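> All I have is the shape, not the residue letters:
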C-alpha cells in the first residue's frame, strides 16, 4: 500500500474521516464549504469523505442555508442516533450508570449505593456487580423504549474510578489506596464475567480525568488550552490539561502534603490536603469540633446540614463552629489550588464534584481569595477560577467520552476484532532450545 511520510493511504483516509467527524460534532451543522475550511481539507476531499460517512449512516443532512444570490447550501451533521455510549461513575458512595446517544442526550440511568462507606474498603466483586447490573439495566430500559429502534450499536463502556489507573498489556489495574484497592484487575473482572459483549470496547480511567475531559469538551473548559479541573467529592483530585497532554492527566493532588505531621489521611500518610479538604474530612472535623450532623445521614445530607448551620437561610445566627470549619476548608483548598496554579500556570481552574458544586458560589469566592493570596502574582493574574458547568453527572459524561473519543479516532469505523497473532520467529526458536535443554537435563 502506498505510503505518505510513513503513513498509508488507509491512515490518511481514517484521519480525514476523524477530522470531519469531530468538526461536525463540535461545530455542526455545517455546509461542505465551511467544513472544508474548518477541517483543512480540499473541497473534493470533503465531498468524498462526507459521501462516505453518509453511506455509513454516520452523517445526515440537516436542512439548508440560504446564500445571497446563489444556491442554498446543504448542511450536514453527525447522526445522533448512529450509536450509543455508556458512562459509569464509580464514586465513593454510589455507582452511577448512564446511557447516551452520540449527542450526549441521556437515554437511561440508574444508581446503586455502595455499602460500608465508613470502612473505606469496598468489595471489588460488589462494585463490579453494580457496574454490570447497571449496564444491563440501562441497556434493557433502552430496548424497552419504543423509540429505541435505529439508535445504533453500543460503541463502548467508559468507567471513571477513584485511584491511580495503570494500563498494562493484560488489561487495566486500579490502585485505589483510599478505598482498599491494590492493583485490582477491574477490566479483567468485568470481561471474565461474560456479561459484557466481547466486541464492545471497555475503557477505565481515573474519575478526575473523566471529569476534566467532560468539562474540556462540553463545559467550562471549552476553548482553553491549559486548564486544571478539580474533583471535590468525598476526597479531592485533579486533572491537568496542557498543550503537551491534551487529553488530560490525572494527578493525586489530594495527597499533596499541606501540614507536616498533620492529620492522618485515609491513605495512611499525615498532613495530606485530603485530610483537611475532602467532604469526608470536612465533616469529620465538624464532628470533632462539636458539630452534630443528622443521625444516619450520608455524606451529601450531612454536608447540606453543615451548610445550613453555617449559612442559615432564614436570617438566623450562623453556627460559629460550622462557619469556622467551612472557612478553614476554603483556606486549605485555596492553598492547594495555589500550588496547582504555580506548578501548571493554567488559564482556568474549574471546581467540580458533588461536594464542590454543593458548596457553591459563595464558598468558591472564599477559595478564590485564598488561592490568589497564596499563588505567585504572575500566574495568579492570568487564571480564572470557576465552578464546573456540567453538574453532578460530569464524571459519567466524561466516562462516556472515552469510547466516543476512540470512535472518532477510528474515523467512525468499528473496532477491529482481536485475533491471535503469530509469535515472532526468535521466540519460537528460543522456546525450542529451552525445551530441548529441559528434556536433556
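Received the coordinates, thanks. As the structure is a prediction and not an experimental result, all values here were calculated from the model.
> From now on I want contacts and neighbour counts done on CA atoms only, so please keep to that.
Noted.
> any idea whether residue 332 is helix, strand or coil?
Here residue 332 is recorded as helix under DSSP: H, G, I helix; E, B strand; the rest coil.
> how close does it sit to residue 326?
Here the criterion is Cα to Cα, to the nearest Å. By it, residue 332 lies 10 Å from residue 326.
> try residue 176
For residue 176 relative to residue 326 (Cα to Cα), the value is 27 Å.
> so what's the spatially most central residue of the chain closest to, chain neighbours aside?
Central residue of the chain (Cα atoms, centre = their mean): residue 210, 0.9 Å from the mean position. Distances taken as Cα to Cα, 6 or more residues apart in numbering put residue 398 closest to residue 210, at 4.2 Å, once the chain neighbours are dropped.
> Spit out the contact partners of that neighbour.
87, 160, 209-215 (Cα atoms under 8 Å, 6 or more residues apart in numbering).
> any chance of the residues you listed in CSV, plus distance to residue 100 and secondary structure?
Output for the contacts of residue 398, formatted as CSV (distance: Cα to Cα, whole Å; DSSP: H, G, I helix; E, B strand; the rest coil):
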residue, distance to residue 100, secondary structure
87, 8, strand
160, 16, strand
209, 19, helix
210, 15, helix
211, 16, helix
212, 18, helix
213, 16, helix
214, 14, helix
215, 17, helix
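> between those residues, which is nearest residue 419?
residue 87 (27.1 Å; Cα to Cα).
> Checking the residue nearest to the closest one when sequence neighbours are not counted next. Helix, strand or coil?
Leaving aside its chain neighbours, residue 87 sits nearest to residue 400 (4.1 Å; criterion: Cα to Cα, 6+ apart). State at residue 400, reduced to three classes by three-state DSSP: helix.
> Now do the same contact list for residue 400.
85-88, 100, 156-159.
> now the helices: where do they sit in the stretch 101-250 of the chain?
124-144, 186-192, 207-218 (DSSP state H, counting those that start in this stretch).
> buried sites along the longest one?
Applying a neighbour-count criterion of 16 or more other Cα atoms under 10 Å, the buried positions in helix 124-144 are 124, 127-128, 130-135, 137-139, 141-142.
> here's the one I want to compare it with:
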C-alpha cells in the first residue's frame, strides 16, 4: 500500500465530515468533531471550505442561555442536481437527486433482454435519464453529473465497459457514448460497487464498517466493504462472487465456466432449478425474467408445492455460497439487495439463517447477521449518485476518495 500523504488524510477527513452530515443531519461543528473523531479546528477548516463552495449551508443559528450563538450546518440540497442510473440486462432505472441525495424524480425504461446492441442500450439509458429529469422538473444546466452503473466488468478510470457477458460487449467506451448523447459529464462504475457504497452511507454501514452486500438478479455478485473501505481489487473486479465455484462440473454459466454460483442463484439458475422440479410448471412459460420472479413470489404466497421446493433449494445454494464468503472474509454482516431479493427475501432469508451454521466456521458465527437491505429506493442508483457527488467534490478541489478508484480522474465536461 502506498504511504498516505497529508493531502490524502485531508481528503479522507473531508469525506468523514460529509458522511457525518448524511448520517446526523444538521449538526454543529462540535457535533461533527465528536462524531468523526477529528479535532474541532480541523472540522472548522473543512467546513469553511465546504461553505465557500456552496456545498454546505448554515441551517439555523441557535442561542444558548450563556455564551455565543452557534451554527447548525447541513448539506445544501440546491447546490445542484445529480442523476444516478442503474442499467441492468432487463431495464434502465434513473433517479434525479439533489446534492443531499434526496430523490426528486424517477424514470424507468424496459430493455429487451434479447437485444444487446450498443446503440439500443445507450438509447434506453438516455430515455430513462430524460424521463427522470422531466419528472423532477430539473433544468439541464443544474445537473452536476450523471453516474451510470453498467453490468459486468467496468473500468471507471477509463470509462470503459470491459466485458458484459449477457450482451457480449468487449471494451465498449460507454462513457464517451453517453457524454456525446447527453452533453453532461458522466461517471461509470459497476453495480456491486454502487450497492456497497449506498449500504455504507445509508444502510448497515451506519452501524458496522465491514459488510457484504449480495445482489441477486439476472446476475449475481457481492459488494464488499472492509473496515470502512470499499474493496475494488486491482482491476475493479472484486466481488464477482457469482463466478466463484458452487458445484464442481455443475451447470453451464453464461461466463463459460461450469458450476458458478450465478448458474444456481441468478434468474436463469432459478428457472433451471424449477425445470428440474416440475418441467411443465406455468411459471416457466413467462417470457421475461421479472415475470418469472413475480410468478414465483405469487406462487410461494399461495403455497405452491413446486415453488416451495424451489425456494428450499435456492436457500440451500445461497447458504452454501454465503458460507464461503463469510469464511473467506470473516465479514459479520450480510445484506441482500436486488430485485430478486426484494421479491423472495421473506422465503429465502429465514431458511438461509437456519442453514448457515452448517457452512460457516464456528469462529465466524457469533454476531453474524443476514438481512434484506433497508436502503431506500434503488440502491444502485443511489450509490451511483454518491459516486458522482464525490467526483463533483473532486472537481471543486474537495476530493473525498474513500470509495472512488485509486486510478482516479476528474470528470471532464463535454465540449
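Looks like it came in fine. Because the structure is a prediction, the values reported are computed rather than measured.
> Following superposition onto structure 2, what is the mean distance for the helix or strand harbouring residue 38 of structure 1?
According to DSSP states H and E, residue 38 of structure 1 maps onto helix 32-39. Superposed on structure 2, helix 32-39 of structure 1 shows a mean distance of 3.7 Å to its aligned residues (mean Cα distance after the TM-score superposition for structure 1).
> Give the other helices and strands that that helix contacts.
Other helices and strands packing on helix 32-39 of structure 1, by 3 or more Cα pairs under 8 Å, 6 or more residues apart in numbering; DSSP states H and E, are helix 9-27, helix 43-55, strand 73-78.
> Which helix or strand contains the aligned residue in structure 1 for residue 331 of structure 2?
Residue 331 of structure 2 maps onto residue 346 in structure 1, with residues paired by TM-score structural alignment. Assessed by DSSP H and E, residue 346 of structure 1 sits outside every helix and strand.
> picking that back up, from the contacts of residue 400 of structure 1, which two are the most distant?
Maximum distance among the contacts of residue 400 of structure 1 (Cα to Cα): 13.8 Å, for 100 and 159.
> what residues are shared contacts of these two?
87, 400.
> Just want to know which of those two has more residues nearby.
residue 159 (30 against 23; other Cα atoms under 10 Å).
> Can you find the partner of the more buried one in structure 2?
Match for residue 159 of structure 1 (TM-score structural alignment): residue 148.
> Please apply the same query to residue 214 of structure 1.
So, by TM-score structural alignment, residue 214 of structure 1 is matched to residue 198.
> Okay, the residue nearest to its match when sequence neighbours are not counted and residue 215 of structure 2: tell me how far apart.
Using Cα to Cα, 6+ apart and skipping residues adjacent in sequence, the residue nearest residue 198 of structure 2 is residue 383, 4.5 Å away. Using Cα to Cα, one obtains 13 Å as the distance from residue 383 of structure 2 to residue 215 of structure 2.
> okay, and the common contacts of these two?
Joint contacts of residue 383 of structure 2 and residue 215 (Cα under 8 Å, 6+ apart) are residue 195.
> Pull the distance from the helix or strand where residue 273 of structure 2 lies to the chain's centre.
In this structure, residue 273 of structure 2 is located in helix 267-277 according to DSSP H and E. Relative to the centre of its chain, helix 267-277 of structure 2 is centred 26 Å away, using Cα atoms, centre = their mean, to the nearest Å.
> what's downstream of it, the next helix or strand?
That would be, after helix 267-277 of structure 2 and using DSSP H and E, helix 289-301.
> That next one: how far from the chain's middle?
24 Å.
> mean shift between it and structure 1?
Looks like 2.5 Å for helix 289-301 of structure 2 (mean Cα distance after the TM-score superposition for structure 1).
> Contacts for that helix next, please.
90, 218, 267-268, 283-286, 307-308, 340, 343-344.
> all strands for the stretch 51-200 of structure 1, in order.
59-65, 73-78, 83-90, 94-101, 106-113, 153-161, 164-168, 171-176, 181-184 (DSSP state E, counting those that start in this stretch).
> aligned partner of residue 373 of structure 2 in structure 1?
Residue 373 of structure 2 maps onto residue 388 in structure 1, by TM-score structural alignment.
> let me fix that: residue 170 of structure 2
By TM-score structural alignment, residue 170 of structure 2 lines up with residue 182.
> Tell me which of the helices and strands packed on helix 32-39 of structure 1 sits nearest to residue 152 of structure 1.
Of all those, strand 73-78 comes closest under Cα to Cα, at 12.7 Å.
> so what does that closest one touch, helix or strand wise?
Against strand 73-78 of structure 1 (3+ Cα pairs under 8 Å, 6+ apart) you get helix 9-27, strand 30-31, helix 32-39, strand 59-65.
> what's it aligned against in structure 2?
The aligned range for strand 73-78 of structure 1 is 70-75, by TM-score structural alignment.
> hey, where'd the helices end up in the stretch 301-415 of structure 2?
Under DSSP H, counting those that start in this stretch, the stretch 301-415 of structure 2 gives helices at 305-329, 339-355, 379-395.
> Take these and write them to a markdown table, including distance to residue 43 of structure 2.
Converted to a markdown table, the helices of the stretch 301-415 of structure 2 look like this (distance: least, Cα to Cα, whole Å):
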| stretch | distance to residue 43 of structure 2 |
| --- | --- |
| helix 305-329 | 34 |
| helix 339-355 | 39 |
| helix 379-395 | 17 |
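> looking at these, which is buried most?
Among the helices of the stretch 301-415 of structure 2, helix 379-395 has the highest mean neighbour count (mean count of other Cα atoms under 10 Å), at a mean of 26.
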